[in-house]
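Trainee: Everything below, folded, please.
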Amino acid sequence: MPELPEVEALRRFLETNAVGAVIGRVDIVALSVLKTFDPSPTELQGRDITAVGRWGKHLGVRCGEHWLITHLSRGGWLRWIDNPAVAPPKPGRGPLALRVHLFTPEAETPAFDLTEAGTKKRLAVWIVKDPKEVPGIARLGPDALEVSREEFGEILSGASQRIKNAITDQMLIAGVGNAYSDEILHAAKLSPFAMANKIDPGPLYDAMRDVLTEATSRLVGEDAARLKGEKRSGMKVHARTGLPCPVCGETICEVSYADKSFQYCPGCQTGGKPLADRRMSRLLK
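Mentor: Okay, the predicted model is just below:
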């Protein structure tokens, strides 16, 4: 799932490449992605793109008085195309959900696609006048790179849940998901199962800012097509089950649930003790 660093990198990519362009045709390939129907996507045609925004993991372009906002969810992505086909794409089972054609001041005609891999279709698109009309944006907590140290401490002190869940709860802190929470907790040397209201928030705050700032700096400027690979290349524990920790050399472990998993280093985070894994517990019975 794209998280704050990738979405911020996409925002800056669109800010560089799309602001100043005029929207041409909007092709809706998968009607299910549209979560609003008034105004119609056709009303965006002929509108100038004047700004690009990010709200947590939501990304949006301002088109005249409206915003076209998307949440890429787990399998979604934005793809830039320099020379798109003139003919409208046909609805089908492929990953393409929506295409926005552009006319740039340089007389070029690129487009950007919103695509979604996998069978579970959760990619969402809204067309609104105010970003806060999007339910997920209206409920967001402060951005992970904008929250103050004091506010972060207050949020954690009132969170009676495990720290892994707290920092990925978008209503508490916006922008952090499964992957970067693994990296943040590893950098802070905290167990994912530690209770949020029982820890010292200072080291976690510093780790969160360091991890997200470094990742954003590394990704900004990359072509949109390369961001996924660059994200994976910077990970120290996430998606590295069975590999040695680059900090202490201990084998990275995993906790699995029904539809997701997370990784951690026992040496750095849990005093050498493995965490309970429900999947393995069932196999050992």
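Trainee: From now on I want contacts and neighbour counts done on CA atoms only, so please keep to that.
Mentor: OK.
Trainee: Pull the number of nearby residues for the nearest residue to residue 190 once chain neighbours are set aside.
Mentor: Spatial nearest neighbour of residue 190, chain neighbours left out: residue 269 (4.9 Å); criterion: CA to CA, 6 or more residues apart in numbering. A count of nearby residues for residue 269, using other CA atoms under 10 Å, gives 18.
Trainee: Now do the contacts for residue 269.
Mentor: 185, 186, 189, 190, 191 (CA atoms under 8 Å, 6 or more residues apart in numbering).
Trainee: 10 Å instead?
Mentor: By CA atoms under 10 Å, 6 or more residues apart in numbering, residue 269 lies in contact with 185, 186, 187, 188, 189, 190, 191, 192.
Trainee: what's the answer for residue 175, then?
Mentor: By CA under 10 Å, 6+ apart, the residues touching residue 175 are 2-8, 54-58, 140-145, 167-169, 212.
Trainee: Can you point out the buried residues in stretch 218-226?
Mentor: Using 16 or more other CA atoms under 10 Å as the test for burial, stretch 218-226 gives 218, 219, 220, 224.
Trainee: now, which of the residues you listed lie within helices?
Mentor: Counted as lying in helices by DSSP state H, out of the buried residues of stretch 218-226, are 218, 219.
Trainee: which among the buried residues of stretch 218-226 gets closest to residue 100?
Mentor: Nearest to residue 100 out of the buried residues of stretch 218-226 is residue 224 (CA to CA; 15.6 Å).
Trainee: Distance of the closest one relative to residue 113?
Mentor: Computed as CA to CA, to the nearest Å, the residue 224 to residue 113 distance reads 11 Å.
Trainee: now do residue 211
Mentor: Going from residue 211 to residue 113 by CA to CA gives 29 Å.
Trainee: now swap in residue 257 and tell me
Mentor: Distance, residue 257 to residue 113, by CA to CA: 32 Å.
Trainee: So which of the two has more stuff around it?
Mentor: residue 113 (20 against 11).
Trainee: which SS class is the more buried one?
Mentor: strand (DSSP: H, G, I helix; E, B strand; the rest coil).
Trainee: All the strands of the chain, in order from the start?
Mentor: 22-28, 49-55, 58-63, 66-71, 76-81, 96-103, 111-116, 124-128, 253-256, 261-264 (DSSP state E).
Trainee: tell me the angle of the second one relative to strand 96-103?
Mentor: Following axes from the mean of the first three to the mean of the last three CA atoms, to 10 degrees, one obtains 140 degrees for the angle between strand 49-55 and strand 96-103.
Trainee: and what of the fourth one?
Mentor: Comparing the axes of strand 66-71 and strand 96-103 via the same axes, to 10 degrees yields an angle of 140 degrees.
Trainee: Other residues contacting strand 66-71?
Mentor: So strand 66-71 is contacted by 2, 7, 33-35, 39, 41, 43-44, 47, 49, 51-62, 76-78, 114, 122-131, 134, 136-137 (CA under 10 Å, 6+ apart).
Trainee: Now do the buried residues in it.
Mentor: 66, 67, 68, 69, 70, 71.
Trainee: Let's see this one next, to set against the first:
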Amino acid sequence: MPELPEVEALARDLAGRLDGRAVVRVDIANFSCLKTFDPPVTALAGGMVDGVSRHGKFLDIDVSGTHLVLHLALAGWVRWKDEVPKLPARPNSKSPLAARIVLDDGSGLDITEAGTRKSLALYVVRDPQDVEGIARLGPDPLSADFTVDVLRGILEEAGRAQIKGVLRYQSNIAGIGNAYSDEILHAAKMSPFKPANSLTEDELELLHATIRDELGAALARADGLAASELKGEKKSNMRVHGRTGEKCPVCGDVVREVSFADRSLQYCATCQTGGKPLADRRMSKLLK
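Mentor: Predicted coordinates:
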């Protein structure tokens, strides 16, 4: 899933490509992705692109004051096309194409979603705050408003909830997902199961600095890359996320996994849990 660094880099890339362009039309190829009806998609036709921005993990394309907002979910992406077909995209539930934005110079964007689990969401709204997911976002971790005190309040309110889940919950902190929460906790040498309200003052300051450092470094690596390069850049720089069974680059221990119904987390026991593997019935036999 694209997270804060990739969505921010994608927004910056698209801002340069879309600047001064007019939208000819927006084709919806998979109607399940469209979550709004007023304004209609046709309201975007003829509008000028005034900017592209990010809200958490949401991408926001401002078209003359009407906003096309995207949440790319687990397997969605935006693909730039120097030339798009002249004929409108036809609805096709088996195609990865969810929607297409056609611009006045014949170029455009294909919004795609791989796999059969369709959760990509497209909204056409007058104000980004009309999107419920945006309205309930927590603070942006790279903003000046995200202070140690703000993080302290978030963790205290979460009580004894596991810190991994607290970092991922968008109403707590906007933009951190499964991958970067793994990377942040590994860099901070904290167990993903550590209770949120159990951090010492030193641990709190370390976690705050690590959140900003990890996301800032990822954004610096991604900034300036084309959309087609962002996924590969993210994957190649993960130390533990998605690295189950490989060696931890810090200590050489094996990277372990805890699996859940629809996701998993990765961690290093030596770096994060004092050498003690976390309980996981699925993976324990493989990692003994």
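Trainee: quick one, what contacts whatever residue of the second structure lines up with residue 247 of the first structure?
Mentor: By TM-score structural alignment, residue 247 of the first structure lines up with residue 250 in the second structure. When contacts are counted by CA under 10 Å, 6+ apart, residue 250 of the second structure touches 186, 187, 239, 268, 270, 271.
Trainee: What about the first one, how many residues nearby?
Mentor: What that stands for is residue 186 of the second structure. By other CA under 10 Å, neighbour count at residue 186 of the second structure equals 25.
Trainee: How much space separates it from residue 108 of the second structure?
Mentor: Where residue 108 of the second structure is concerned, residue 186 of the second structure sits at a distance of 39 Å (CA to CA).
Trainee: which stretches of the first structure form helices?
Mentor: 4-17, 135-138, 149-157, 163-167, 178-188, 201-219, 227-233, 266-269, 278-284.
Trainee: after superposition, how close is the fifth one to the second structure?
Mentor: After superposition onto the second structure, helix 178-188 of the first structure lies on average 0.3 Å away from the residues it aligns with, using mean CA distance after the TM-score superposition for the first structure.
Trainee: how far is that helix from where the chain is centred?
Mentor: Chain-centre distance of helix 178-188 of the first structure: 14 Å, with CA atoms, centre = their mean, to the nearest Å.
Trainee: And the buried ones among the contacts of strand 66-71 of the first structure, selectable in ChimeraX?
Mentor: Buried residues within the contacts of strand 66-71 of the first structure, by 16+ other CA under 10 Å, are selected in ChimeraX with:
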select :2,7,33,34,41,43,44,47,49,51,52,53,54,55,56,57,58,59,60,61,62,76,77,78,114,122,123,124,125,126,127,128,129,131,134,136,137
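Trainee: ok, and for stretch 2-17 of the second structure, which residues are buried?
Mentor: By neighbour count with 16+ other CA under 10 Å, stretch 2-17 of the second structure contains the buried residues 2-15.
Trainee: I meant to write stretch 278-285 of the second structure there.
Mentor: For stretch 278-285 of the second structure, burial by neighbour count (16+ other CA under 10 Å) applies to residue 278.
Trainee: what do you get for stretch 228-235 of the first structure?
Mentor: So stretch 228-235 of the first structure, judged by 16+ other CA under 10 Å, has buried residues 231, 235.
Trainee: Check stretch 261-276 of the first structure too.
Mentor: Buried-residue list, stretch 261-276 of the first structure, by 16+ other CA under 10 Å: 262, 263, 264, 265, 266, 267, 268, 269, 270, 274.
Trainee: what range in the second structure does that stretch sit on?
Mentor: Using TM-score structural alignment, stretch 261-276 of the first structure pairs with 264-279 in the second structure.
Trainee: gap between the two ends of the matching stretch?
Mentor: Termini of stretch 264-279 of the second structure sit 13 Å apart (CA to CA).
Trainee: Likewise for stretch 123-142 of the second structure?
Mentor: 25 Å.
Trainee: Check stretch 31-39 of the second structure too.
Mentor: 15 Å.
Trainee: Over to stretch 165-177 of the second structure?
Mentor: 9 Å.
Trainee: How about stretch 134-143 of the second structure?
Mentor: For stretch 134-143 of the second structure, the end-to-end distance is 16 Å (CA to CA).
Trainee: Would you mind finding the match for residue 208 of the second structure in the first structure?
Mentor: Checking TM-score structural alignment: residue 208 of the second structure goes with residue 205.
Trainee: My guess is its match contacts residue 184. True?
Mentor: Yes - applying CA atoms under 10 Å as the test, residue 205 of the first structure and residue 184 come out as touching, 9.0 Å apart.
Trainee: So these two - more neighbours on which side?
Mentor: residue 184 (25 against 20).
Trainee: thought residue 202 of the first structure was touching residue 151?
Mentor: No - counting by CA under 10 Å, residue 202 of the first structure stays clear of residue 151, with 11.2 Å between them.
Trainee: So for these two, which sits in the more crowded spot?
Mentor: residue 202 (14 against 11).
Trainee: circling back: from residue 128 of the second structure, how far out is the match of residue 247 of the first structure?
Mentor: Per CA to CA, residue 250 of the second structure is found 41 Å from residue 128 of the second structure.
Trainee: same question, residue 228 of the second structure
Mentor: For residue 228 of the second structure relative to residue 128 of the second structure (CA to CA), the value is 26 Å.
Trainee: Also residue 164 of the second structure?
Mentor: Note on residue 164 of the second structure: its distance to residue 128 of the second structure, by CA to CA, is 28 Å.
Trainee: can you give me how far the match of stretch 261-276 of the first structure is from the chain middle?
Mentor: That offset, for stretch 264-279 of the second structure, works out to 24 Å (CA atoms, centre = their mean).
Trainee: Repeat that for stretch 67-83 of the first structure.
Mentor: 11 Å.
Trainee: Could you tell me the end-to-end distance of that stretch?
Mentor: End-to-end for stretch 67-83 of the first structure, by CA to CA: 24 Å.
Trainee: List the residues that contact residue 206 of the first structure.
Mentor: The neighbourhood of residue 206 of the first structure, defined by CA under 10 Å, 6+ apart, consists of 149, 184, 187, 188.
Trainee: Relative to residue 119 of the first structure, how far out is the third one?
Mentor: Put plainly, it is residue 187 of the first structure. Distance of residue 187 of the first structure to residue 119 of the first structure, given as CA to CA: 34 Å.
Trainee: Count the neighbours of the residue nearest to residue 187 of the first structure when sequence neighbours are not counted for me.
Mentor: Nearest residue to residue 187 of the first structure in three dimensions, chain neighbours excluded: residue 207, at 5.7 Å (CA to CA, 6+ apart). Residues near residue 207 of the first structure, counting by other CA under 10 Å, number 19.
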